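Trainee: Any chance you could fold what I've pasted below:
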Amino acid sequence: MTAEDTHTAIPVASTTPAHRDGNVLRWLAAYTVSLVGDGVYFVALGWAAQKSGDATQVGFVMAAGALPRALLMLAGGVAADRFDPRRLILGSDAVRCLLVLTAAAGIAITSPTLWILVAVALVFGVVDALFVPAVGALPPRITTPDQLTRVTGMRSLAMRLSQIAGPPIGGVSMGLGGPAATFAAAGLLIALSLPLLAAVRMRPSGTGATVDRERPGAGRAREELLDGLRYIRRHRLIGPLAAAGAVFETGLTGTLNVGMVLLNAERGWGPSGYGWIIGGFGAGAAAGAALLAVVGWLPRAGLTLAGTLLAGCLGAATIALVPVLWAAVAIAVLIGLNAGVFGSLNHSLIQTAADPAYLGRVTSVIMFTMVGIAPLTYPLVGTAIGAWGAAPVFLGCGAFAALGVALALFSGPVRSAELPRT
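Mentor: Okay, the predicted model is just below:
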């Protein structure tokens, strides 16, 4: 008997659609405002570092927050399973708010120095390692299984909208008041999320997507982490989905970030061309997330997931072959659209299938792939494009990412996976 066979899904019907549920909307508003604050914070951090050091030092400051986030993400998943995820989110958001406001005050009193910025980035990354898994573990505790896909789509849409809104707000704040004002704006935005989060009600874990198994004991965190990794590896649905997502992220993250900059330079489209391509991808991803938020359910979810994954790989492989900007923008929109649908479906299927006692660790493993493993491809992609040009590297990375499609299609549970009906 496998791990997932020890519990059975409960077909609980929701009386209120997620987009009309005040509890869900409070959580969504808090999450969105917090993410916008994050976007403003990163603008403040980057520009403050640029005013204090050279390009290498800017990179060092920005990487200072990514390192502890990646190293501690899995431990954050253990904490999300051991403790109340809402309290973890509240606590970590409060610490982030105080940290950023303290940085604003310090920079207002003295000029920004690299050691201050590195210290802020390190602490922010440590707290983020607790915040991210707890956020992933919360949706099944605030809604019913039939609304989980819609909530996941709403969460993905909030992420995309915050990516659009955060940098402009940070830029305006930087122009008006410099780094201190921008840090202060980020802190105030994060502070706005706290009363909204405090008003979110948690549903009993036994009435969510699954029935609780015996929760992990108070043993060592390392043992609980290994137990979570074994749970993912043995789960007939979550294991293949996590592996497919990891391959997809590893194959395409470098090309869609570093590679797109170098492709734009190779084609001579200029900064505006890069902005159009990235904006097209963001618009497509937002539309894909909005689709799931509106319809709340798609038929043949497993096969649809594999299809959108394949379409995203094909788009990412061929975008370097088109000679004109408008075609690249159109392909970027299609890549984003399919990536948005794939991401929402992947998270929905995993959260629906996961035992609540393991959901924090499952989320942390998935996020570790995105923030810990995938960024390691950045220098490899840059070096390869410098040696061979953009087209062969994009084709090769797209082909590698397509291995994730094979992993999904070779799994019978993925092919037959369905979402709970609304």
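Trainee: alpha carbons only for contacts and neighbour counts from here, please
Mentor: Fine.
Trainee: quick one: what helix or strand has the spatially closest residue to Gly76 that is not a sequence neighbour in it?
Mentor: Among residues not flanking Gly76 along the chain, Leu130 sits closest, at 4.5 Å (CA to CA, 6 or more residues apart in numbering). Assigning secondary structure by DSSP states H and E places Leu130 in helix 114-137.
Trainee: any idea of the angle the very next helix or strand once past that helix forms with helix 114-137?
Mentor: Going down the chain from helix 114-137, the next helix or strand is helix 148-198, by DSSP H and E. On the basis of axes from the mean of the first three to the mean of the last three CA atoms, to 10 degrees, helix 148-198 is oriented at 130 degrees to helix 114-137.
Trainee: Which elements pack onto the next helix-or-strand element following helix 148-198?
Mentor: Sequence-wise, the next helix or strand downstream of helix 148-198 (DSSP H and E) is helix 221-234. Applying 3 or more CA pairs under 8 Å, 6 or more residues apart in numbering; DSSP states H and E, one finds that helix 221-234 makes contact with helix 55-82, helix 238-254, helix 359-368.
Trainee: Next, the structure of the following sequence, for comparison with the previous one:
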Amino acid sequence: MMGIRGDATRWVLAYTLAILGDVAYYLVLTWAAAEAGGAGWSGLILAAGSVPRLLLLLVGGLLADRIDPRRIAIWTDTARSVTLIAASALTALLGVLPWWLLAVAVIFGIVDACFIPAVGAMPARLVAAEDLTRLQAWRLSGLRIGNAVGPLLGAALLPAGGTAAFAVLAVLFLGSVLLLRGIRPRTVSTTDDALQPLASGSGWLTVRRLRIAPLVIGTALSELPFSGPVGVAMVLLAQERGWHPGLAGAMLTAFSLGGLAVSLLMSTLPAVGGRLTVLGSVATTAMLLLLFGISADAVPAALCSAGLGVSSGVTQVICQGQVQRSTPVAMLGRVTAVLTLLTLGLSPLAYAGVGVVADLAGLPVFFTVAAGVILLSGLLLATARFGPPRAITPIAA
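Mentor: Predicted structure coming up:
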């Protein structure tokens, strides 16, 4: 990886393996749950996994800042590997049963609540501040690769049966553990007087006292439409306009490839831009969403989709890098937890919004609303401070 070597490379590879395993796991779990108890159990099991993740994310962020995040990442990936080995054994001994699939989902939800902030707190311990944005570009490249390959891997494992499928997934998480164990991040002191006002603060209080709320909320809003709702709307629009089903998949692939291409490109650049670049990418994203909503032909829609992958990818890389740069290293776990909660926590509402808006006003209106959310994120990001952490000053709680 150009300019990113050693521990940072191992971190990116470990993160990519974890994402790949996680995405494939959810497909295998959904399939197994549906076979064991039908669609009702499938939905219940997936919900049981998501609830503890959302409820415990802020706790996970606090733990990541108080304990070495590398150790937490190792513990959580080890826990996932052991859980999947147990699932493989249970499949062989008892068959696929809803009750133990429910337990597996809950364990994964708890583990995710600790893993996400911990892995988000590690980059600033691995590279200099000027390399954080490029490292985020590599991370997002790994995320997109994992999201693209994970479903294919999960589908390929299904014919082998649950015993083999869970065992293979356990190996992926074990590979992540081995890579993480090879990392030696720099230690960070949390005893500095400047950090004491935040020593016992929650994630929300940390973001407020660091005065980075516009940056964090703006970043979350810029990602929210693309956490799933826009993809669903693309499929519904293709169906509504009578396009071939394969074109819906092609548009989603075009979006992913556009995002991957720009992430890989930005990971190699010495400088990737700042506020003006972000505002330009936000404006482009909003315009492309409006154009997609009124596209009458599949080819222009696919081009818009690829463009959306590029423009939203630029925003995501720079903003994620700026969140890392603007946060003291000892606070990154809590800030990562808040950012994740704003995206994951609001995504169910955004999913529901697709159907409600589509039924009441039509899909073009949904894309207009999504463009409005992106523009709102731009207004917040225009007021955000881009740069190193500012001095911490106590304010009224």
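Trainee: okay, the helices and strands packed on helix 221-234 of the first structure, which one's buried deepest?
Mentor: Of all those, helix 359-368 carries the top mean neighbour count, a mean of 26, counting by mean count of other CA atoms under 10 Å.
Trainee: What distance do you get for the residue of the second structure most remote from its centre to Thr83 of the second structure?
Mentor: In the second structure, counting by CA atoms, centre = their mean, Leu93 sits farthest out from the average C-alpha position, at 34.8 Å. Leu93 of the second structure is 15 Å from Thr83 of the second structure, where distance means CA to CA, to the nearest Å.
Trainee: what do you get for Ala121 of the second structure?
Mentor: 24 Å.
Trainee: go on, Leu179 of the second structure?
Mentor: From Leu179 of the second structure to Thr83 of the second structure the distance is 19 Å (CA to CA).
Trainee: do the same with Gly38 of the second structure
Mentor: 23 Å.
Trainee: repeat for Pro185 of the second structure
Mentor: Separation of Pro185 of the second structure from Thr83 of the second structure (CA to CA): 27 Å.
Trainee: And those two? Which one has more around it.
Mentor: Neighbour count, other CA atoms under 10 Å: between Pro185 of the second structure and Thr83, Thr83 has more, with 20 against 17.
Trainee: what's the matching residue for that one over in the first structure?
Mentor: Alignment note (TM-score structural alignment): Thr83 of the second structure maps to Leu99 of the first structure.
Trainee: What of Leu143 of the second structure?
Mentor: Checking TM-score structural alignment: Leu143 of the second structure goes with Met159.
Trainee: Over to Val354 of the second structure?
Mentor: That one, Val354 of the second structure, aligns with Val381 by TM-score structural alignment.
Trainee: who's in contact with the spatially most central residue of the first structure?
Mentor: When CA atoms, centre = their mean is applied to the first structure, the residue found nearest the centroid is Met367 (6.6 Å). Counting by CA atoms under 8 Å, 6 or more residues apart in numbering, Met367 of the first structure touches 73, 132-133.
Trainee: change it to 10 Å
Mentor: Listed by CA atoms under 10 Å, 6 or more residues apart in numbering, the contact set of Met367 of the first structure reads 69-70, 73-74, 77, 129, 132-133, 136, 246, 361, 373.
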